[in-house]
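**Q** Can you look at this prediction? I've put the sequence above it.
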Amino acid sequence: MTLLSKLQIKYPGALAWGFGDSATMADELANHVIEGRKTASCGSLTAYLNEASPPTVGSYHIILNGREQPVCVIRIVAMRIVAFNKVEAEFAYKEGEGDRSLEYWRQEHKAFFTRAGDYSETMELVAEEFELVEVV
């Protein structure tokens, strides 16, 4: 039995996924979660609405690294919808990326959502905060 299978038994219904849109980004952001630096994330509301099993408050998630291997488990503790141009410095800091500033957050997330093909200054985001449950 694989580690992922064991975790899916331990956390029934947990989705397994990696952060970002590249193996390098998945590794970097998963490490930030493990270090306690990253306690928040966001995605477009459009993508959220198109997910078969969208995250909910209280749901568990198995975080994968860039090689699709489980590295930790998180639990969503808060969610809200916010426009891209209304994201606050506090949330950018919780995302834990770069120098943790709002300016860095805007630059990198604009690039990310542009690559995904759905960037707009006023796009709605699902902003999630989470806690680290276990490192595997």
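**A** Right, received. Where do you want to start? In this text the structure is predicted, and so the values were computed from the model without any measurement.

**Q** CA only for contacts and neighbour counts going forward, please
**A** Will do.

**Q** For my notes, confirm E128 occurs in a helix.
**A** No. The assignment for E128 by DSSP: H, G, I helix; E, B strand; the rest coil gives strand, which leaves it out of any helix.

**Q** okay, now the one to match up with it:
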Amino acid sequence: MDELTAVDAENAAQLVEFWEAGRIKAGLGRTGTVTGFGNETAVPPVAWAFGDEPEMADRLLDLVLDGTKTATSSAVWSYEDDGEPLPQKGDLSIILDADGAPRALIRTSEVEVVAFEEVTEDFARAEGEGDRTLASWRAGHEEFFRRTLGVGREFSSEMPVLCERFTLLYPR
């Protein structure tokens, strides 16, 4: 078993504390877990930060916290390359800031996979980035995908994009 660094231990403690407060505020009690109905309250949900740079993580998190950003998109290939399942409707996530501190609890409300060129104006507006237009979304996300796609992957307008809408359950 790997040892946690001091920073990791601090972030892990913050995550558990945030989850305890967030699940209560969101009405996710422990009764279901105790009686065997489910495990959504047993352990904190997956925690992640937006983007690939600290500034981006904080900027996009701020948009979630102020209610502007209610959707996010990812390259499906990134999930495949990392061996991770795609998010599903009902999934809970904790959004981290650039320092790894938990700041928002969200629930995925809708998931759709479409070609990059099929992302809609409505979805671009829900992402809340730039001037919230489809043209701005396409320019920003093409640049991001070109920068972050894995080895052997190249951006194309036909590439599969995960379009995920979410609801903010608990801000911090």
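**A** On my side now, so go ahead. Just so it is clear, the structure is predicted and the values come from calculations on it, not from any experiment.

**Q** Can you calculate the TM-score here?
**A** Once superposed, chain against chain, the TM-score is 0.92 (TM-score structural alignment, normalised by the length of structure 1); 136 aligned residues with a CA RMSD of 1.6 Å.

**Q** What about the counterpart of V16 of structure 2 in structure 1, how many residues nearby?
**A** In structure 1, the residue matched to V16 of structure 2 (TM-score structural alignment) is S5. Neighbour count for S5 of structure 1, taken as other CA atoms under 10 Å: 11.

**Q** Same check on R125 of structure 2?
**A** Other residues near R125 of structure 2 come to 20 when the count uses other CA under 10 Å.

**Q** Any chance you could list what contacts stretch 45-54 of structure 1?
**A** By CA atoms under 8 Å, 6 or more residues apart in numbering, the residues outside stretch 45-54 of structure 1 that reach it are I81, M123, E124, L125, V126.

**Q** try 7 Å this time
**A** Outside stretch 45-54 of structure 1, the residues within contact range by CA atoms under 7 Å, 6 or more residues apart in numbering are E124, L125, V126.

**Q** and A111 of structure 1, how many neighbours?
**A** Neighbourhood size, A111 of structure 1 [other CA under 10 Å]: 13.

**Q** counterpart of it in structure 2?
**A** The alignment partner of A111 of structure 1 in structure 2, by TM-score structural alignment, is E143.

**Q** ok, and for the one helix or strand that match maps to, which residues are buried?
**A** E143 of structure 2 is part of helix 134-148 when elements are defined by DSSP states H and E. By 16 or more other CA atoms under 10 Å, the buried positions in helix 134-148 of structure 2 come out as L134, W137, R138, H141, E142, F144, F145, T148.

**Q** Tabulate those residues (CSV), appending distance to E121 of structure 2.
**A** Shown next, in CSV, are the buried residues of helix 134-148 of structure 2 (distance: CA to CA, whole Å):
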residue, distance to E121 of structure 2
L134, 5
W137, 9
R138, 10
H141, 14
E142, 15
F144, 18
F145, 19
T148, 23
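
**Q** which part of structure 1 lines up with stretch 160-170 of structure 2?
**A** Aligned using TM-score structural alignment, stretch 160-170 of structure 2 spans residues 124-134 in structure 1.
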